[in-house]
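>>> okay, structure incoming, though there's no sequence with it:
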């Protein structure tokens, strides 16, 4: 019974017909009043796991969240869906807080979000005991563990919830938790025989891609050119890089800004709000940006620099495609980034932490240099079985083929040996390519036997081959010597003992072909125009109501509206993500917008057809219809259809005149054209031929004559 009610609540308040995988089992467990732990990736639908049972059960759900900005966004989204919700945190005045508390006492709220500080403030537990609480939800539950990446000491006091409210079930939710953190969540919250639900950490809607870091700005501009108006985040390693990159993008006409911890709190809040409201398309940011950003329509995430570990990479790309629609993750990789990150690690941590951080960085580097399915590598890192190739990453799009690369390897190793193992990879590439730069000439590298031995191979390819030799243990990197390449025992075997080396050759993909392959359904011109029309309407409505646009409708819902074009209430409510309250607020506005757009399109189409109506006739001829049948079906005069046929023949379309104009008849028309010197007017030719050939055939004859003479016949 409760499960059926849960489905009804999902449709009524959230507009979805069915739960995502795993959600229904979690909700059933909560409705059974059992403690629950949920590990689910960002964008997997964690909030539904406590919001739906909270709405089914009588009473109030209390949600503990450490993220004030996210709290505000979630409450706005619930209110937009017709759910009575509120929040209590330090951003409110005493009067605002008293108003929310009174609504709770009056039984008017179903969902209350509180910060841990507010929950643990003096007298708040006494206030909660006056309410009918049906569920406590602990969001970002990893914050309770010193092993977690975002430990909050105040979370340790949340164990008092179970001590003070032993009968109220608790659901603890997190997107990232290793085994130690999981154990802490269970024990620190005093959960009673909890059931743990672990969802797949795969985000199949995100396309994974890695590119060499040599020409980043050029590659970013190419990437953005194909994605007009799509919101995205570019993560940079330094604050300075975020500012300079945003400035460069602005120069190129893009709506970009930057965010880092060096900005004042007010400036950070202002720029974050602009991004949420779609007033900024591109956010250039350090890793300080992202926690608590519930912007569902981020369509891409670029890493300008290599992240320090796969946990950070996974969390940051997870800010793209939270609405389930297609998103992209592009990572730029260079050995210079690895060296910079190693320097940062070696300067700032104790030896035990350094060893762990270096090991994690090594795994990040292996991911970037991988020659097999990237998603498989990522899932295996998180301990998840993943035995297929994903078909949704750059490696799967463009599978590399291996070849006997012994000669290339020997050239690289020879350059390293002849420079006495003192230079980094970029300089080795310069020597192989014969680059006569200042350093090469000053150090006499232009005199080496290997100088210019690889002119025919692009620099980017040489870099990739060097990376592969490092991965195979044939070369090593001395990070304490500015990244100098060093020979190994394996190097000697390749140079002197006939050891063969297999390398992988990368063929650069044809960008447009890959893009088309990845798109489940490419939009037609009309669909693209309608999507943009409705996107602007969504933006206008959101601005009027001071809401982020995705709270009105997500990109996924907007795309379905474009595909289905609902023009009445039942059809609009059938769209996934359109709840009852959403229809009441926006349904008729969008229906009217769709109808006016379609009417405008029809007018434009009619105007276009006036100049191309002969092409409609051409399609019908290709279907085997006679000119008489076309005249009848199109409700046009027969002489108009003959005129179409003449125009088509003259323009070179594949049509036959002979069924309607014999060679003898054409010879007579041709004589008439030459005698009257007319190639347009029909009447003089008709009179010259004394009515022997009718006007319809004369029109066809003129078409044939004009074509033959334009070809020089």
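Ah, there it is. Only a predicted model underlies this, so the values are computations on that prediction, with no experimental measurement involved. Residues are numbered from 1 along each chain as shown.
>>> can we go C-alpha only for contacts and neighbour counts from here?
Fine.
>>> how near is residue 683 to residue 673?
As defined by CA to CA, to the nearest Å, residue 683 lies at a distance of 11 Å from residue 673.
>>> swap in residue 306?
Distance from residue 306 to residue 673, by CA to CA: 76 Å.
>>> which one of those two is surrounded by more residues?
residue 306 (26 against 23; other CA atoms under 10 Å).
>>> now do the contacts for that one.
Residues near residue 306 by CA atoms under 8 Å, 6 or more residues apart in numbering: 331, 332, 333, 334, 337, 338, 364.
>>> which residues in the stretch 1-150 of the chain form helices?
Assigned by DSSP state H, counting those that start in this stretch, the stretch 1-150 of the chain shows helices spanning 2-9, 23-31, 46-56, 68-80, 94-105, 116-119, 124-128.
>>> please name every helix or strand in contact with the longest helix seen in the chain.
In the chain, taking DSSP state H as the definition, the longest helix is helix 588-622. Here helix 588-622 touches helix 525-545, helix 627-634, helix 638-650, going by 3 or more CA pairs under 8 Å, 6 or more residues apart in numbering; DSSP states H and E.
>>> nearest to residue 706, of those?
Closest approach to residue 706 among the helices and strands packed on helix 588-622 is made by helix 638-650 (6.7 Å; CA to CA).
>>> buried stuff in that closest one?
638, 639, 641, 642, 643, 644, 645, 646, 647, 648, 649, 650 (16 or more other CA atoms under 10 Å).
>>> same check, this time on stretch 87-101
Neighbour counts over stretch 87-101 (16+ other CA under 10 Å) mark 87, 88, 89, 97, 100, 101 as buried.
>>> in contact with the residue nearest to the fourth one when sequence neighbours are not counted, which residues?
Which is residue 97. Leaving aside its sequence neighbours, residue 97 sits nearest to residue 88 (CA to CA, 6 or more residues apart in numbering; 6.1 Å). For residue 88, the contact set (CA under 8 Å, 6+ apart) comprises 97, 100, 112, 113, 114, 115, 118.
>>> alright, now check it against this:
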């Protein structure tokens, strides 16, 4: 008991003196206690919830070395850069490290000069590496992104499956598995696949209250995107698309429109991808348009928005990708453009999955995602309920809560739309039916003589987007179906008959033709001096470029805002700022405090 109390005191000291924080977040202390007691653990915390500290603090308290298994080179590089900036002896070994440099790192490891060593799953299981580990005082194995271990996980990786071999080679060494996204089935599978022994399981809240979730009906997505980005005032953001072609098209159009944007996808060379990721991390590029290849390596804390141009394939993927926004805890947005027709298109991808069980799992996950997109209830409640964190009250920070759907008697417009589909012989898709309703003068309509229909031009007083929304809602209500075997042509169902006859009143949601995004100062909670903050940011960028690290490795925005609020000019005052430890004080304190003194003297 005395020993544990002593190590916990050390853990508190490490947290304050190294990382610059005065107290642990919820759950971190219990996880660290389990590691210090040499107990296996499974840690589920949301992105930005402080998972890394759960193994970094024990690594600095325990004797010996902590080995961290990480799936991406960029993630390792980022973590090691941040630790080294704090004065922590950390290194990584993967295929990007030249052989001579690897030997030098191995020598430092064997000399006891390294406290945290990051490795890829492919590397750690090599015979030569296992042999090296047998001659080292390993204190802890940390398995980051542990959902990759599970067949039920959304990002399964075969090499992760073999990590249970570590338990066979080193049964006495505790193992900590960490992930931000895992449903109940995945959690049990992680424990089994890694052979965790009587693990301490911590499930933190999946709620990210600082993220505002918004789903917009997709009408003219590029115009919607341009309008949104103009409101963002050069904030950092990620735009996710489902195809490389769309990534290239959108990034080019954004660049042509004057936005500081770049593309990222697996079709680019490693050098190109590395350049874009590095430039984004260093605030040299503000917007990255990407496929999901731009993934787990994103540790940038000041991403202010994540926008999905297309619907993701699962709630797990959506949650993880949106979780890259607002990692610093400040206000952020998650926007998704949704076209119900995309549901059928995505489902066709699953037909190529040969493993029937895997196909059913993927279809089930996507059905949950589609239901989330179509829902008319609080977005956050649906997300949290999916992860078995039941929330009774609406969140007040999603599009449904902030702008509840308004209903109207849609019987007449429904009859007009259904009648138009029927009179056009149920052979045409959404866009064509809208053109007929609005009285468009196209050669196709004239060739089909549909300008002579009684429904031609009935809806010319309403917009294209209005009729698209109405037709989509009629599909949702089961009054229309889309026949994907015939070019997504609209067909009436039996249920449409009673609406056409006026046998009951149909309530529809008023189409949201233009979403309102109000720009907010994401740092307003600090009541800070904005001019001083701008000067501090400029100094941070200068020092970061000199050290060849991303600006957030020096200090994150939250720390700078607190400096601009508290204006520290002595060592003691500077240490009281959240995110400032002794290493950061000795390395960066003097120039920042001098800037603050000069500013106070002239303002």
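Here it is on my side, so go on. Treat the numbers as computed from the prediction; the structure is a model and nothing was measured.
>>> before we move on, the earlier item: ranking the helices of the stretch 1-150 of the first structure by burial, who's on top?
Highest mean neighbour count among the helices of the stretch 1-150 of the first structure (mean count of other CA atoms under 10 Å): helix 46-56, with a mean of 22.
>>> from the chain's centroid, how far away is it?
Relative to its chain's centre, helix 46-56 of the first structure lies at 27 Å (CA atoms, centre = their mean, to the nearest Å).
>>> same deal with stretch 133-142 of the second structure?
Counting by CA atoms, centre = their mean, stretch 133-142 of the second structure comes out at 32 Å from the chain centroid.
>>> check stretch 70-78 of the second structure too.
Chain-centre distance of stretch 70-78 of the second structure: 16 Å, with CA atoms, centre = their mean.
>>> what range in the first structure does it sit on?
Aligned using TM-score structural alignment, stretch 70-78 of the second structure spans residues 65-73 in the first structure.
>>> residues in contact with the matching stretch?
87, 89, 91, 113-116, 138-140, 291-294.
>>> kindly recompute the last result at 7 Å.
Here stretch 65-73 of the first structure makes contact (CA atoms under 7 Å, 6 or more residues apart in numbering) with 87, 113, 114, 115, 116, 138, 139, 140, 292, 293, 294.
>>> what does the third one correspond to in the second structure?
Taking TM-score structural alignment, residue 114 of the first structure has residue 119 as its aligned residue in the second structure.
>>> just checking, that match touches residue 92?
Yes - between residue 119 of the second structure and residue 92 there is a contact at 5.8 Å, judged by CA atoms under 7 Å.
>>> and the residue nearest to residue 97 of the first structure, how close does it get to residue 559 of the first structure?
From residue 88 of the first structure over to residue 559 of the first structure (counting by CA to CA), the distance is 35 Å.
>>> go on, residue 252 of the first structure?
Separation of residue 252 of the first structure from residue 559 of the first structure (CA to CA): 29 Å.
>>> any idea what residue 248 of the first structure aligns with in the second structure?
Residue 248 of the first structure maps onto residue 253 in the second structure, by TM-score structural alignment.
>>> also residue 308 of the first structure?
Match for residue 308 of the first structure (TM-score structural alignment): residue 313.
>>> repeat that for residue 133 of the first structure.
Counting by TM-score structural alignment, the partner of residue 133 of the first structure is residue 138.
>>> which residue packs closest to its match, ignoring adjacent ones?
residue 65 (4.9 Å).
>>> just the element for residue 279 of the second structure, please.
Residue 279 of the second structure belongs to helix 270-281 when elements are defined using DSSP states H and E.
>>> what residues sit buried inside stretch 362-374 of the first structure?
Result for stretch 362-374 of the first structure [16+ other CA under 10 Å]: buried residues 362, 363, 364, 365, 367, 368, 369, 370, 371, 372, 373, 374.
>>> contacts only, for residue 61 of the first structure.
Contacts of residue 61 of the first structure (CA under 7 Å, 6+ apart): 54, 110, 111, 112, 133, 134, 135, 136.
>>> for residue 481 of the first structure, state which of the residues you listed is nearest.
The closest of the contacts of residue 61 of the first structure, once distances to residue 481 of the first structure are taken by CA to CA, is residue 136, at 54.4 Å.
>>> quick one, what contacts the closest one?
61, 62, 63, 169, 170, 171.
>>> go again with 8 Å.
61, 62, 63, 64, 168, 169, 170, 171.
>>> overlap between those residues and the second structure?
Here the contacts of residue 136 of the first structure are checked against the second structure with both residues aligned by TM-score structural alignment, their matches' CA atoms under 8 Å, and the contacts held in both are 61, 62, 63, 64, 168, 169, 170, 171.
>>> and the residues you listed as TSV, adding distance to residue 504 of the first structure?
Shown next, in TSV, are those (distance: CA to CA, whole Å):
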residue	distance to residue 504 of the first structure
61	55
62	55
63	51
64	50
168	58
169	54
170	51
171	48
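>>> top of those by neighbour count?
Of all these, residue 170 has the most neighbours under the rule other CA under 10 Å, reaching 29 neighbours.
>>> for it, which residues are in contact?
Applying CA under 8 Å, 6+ apart, the residues contacting residue 170 of the first structure are 34, 35, 36, 135, 136, 137, 138, 191.
>>> just give me the closest of the contacts of stretch 65-73 of the first structure to residue 179 of the first structure.
Checking the contacts of stretch 65-73 of the first structure one by one against residue 179 of the first structure (CA to CA), the nearest turns out to be residue 140, at 15.5 Å.
>>> which residue sits closest to that closest one in space, ignoring its chain neighbours?
Residue 140 of the first structure sits nearest to residue 174 (CA to CA, 6+ apart), 4.8 Å away.
>>> that neighbour pairs with which position in the second structure?
Residue 174 of the first structure maps onto residue 179 in the second structure, by TM-score structural alignment.
>>> with residue 535 of the first structure instead?
Taking TM-score structural alignment, the alignment pairs residue 535 of the first structure with residue 537 from the second structure.
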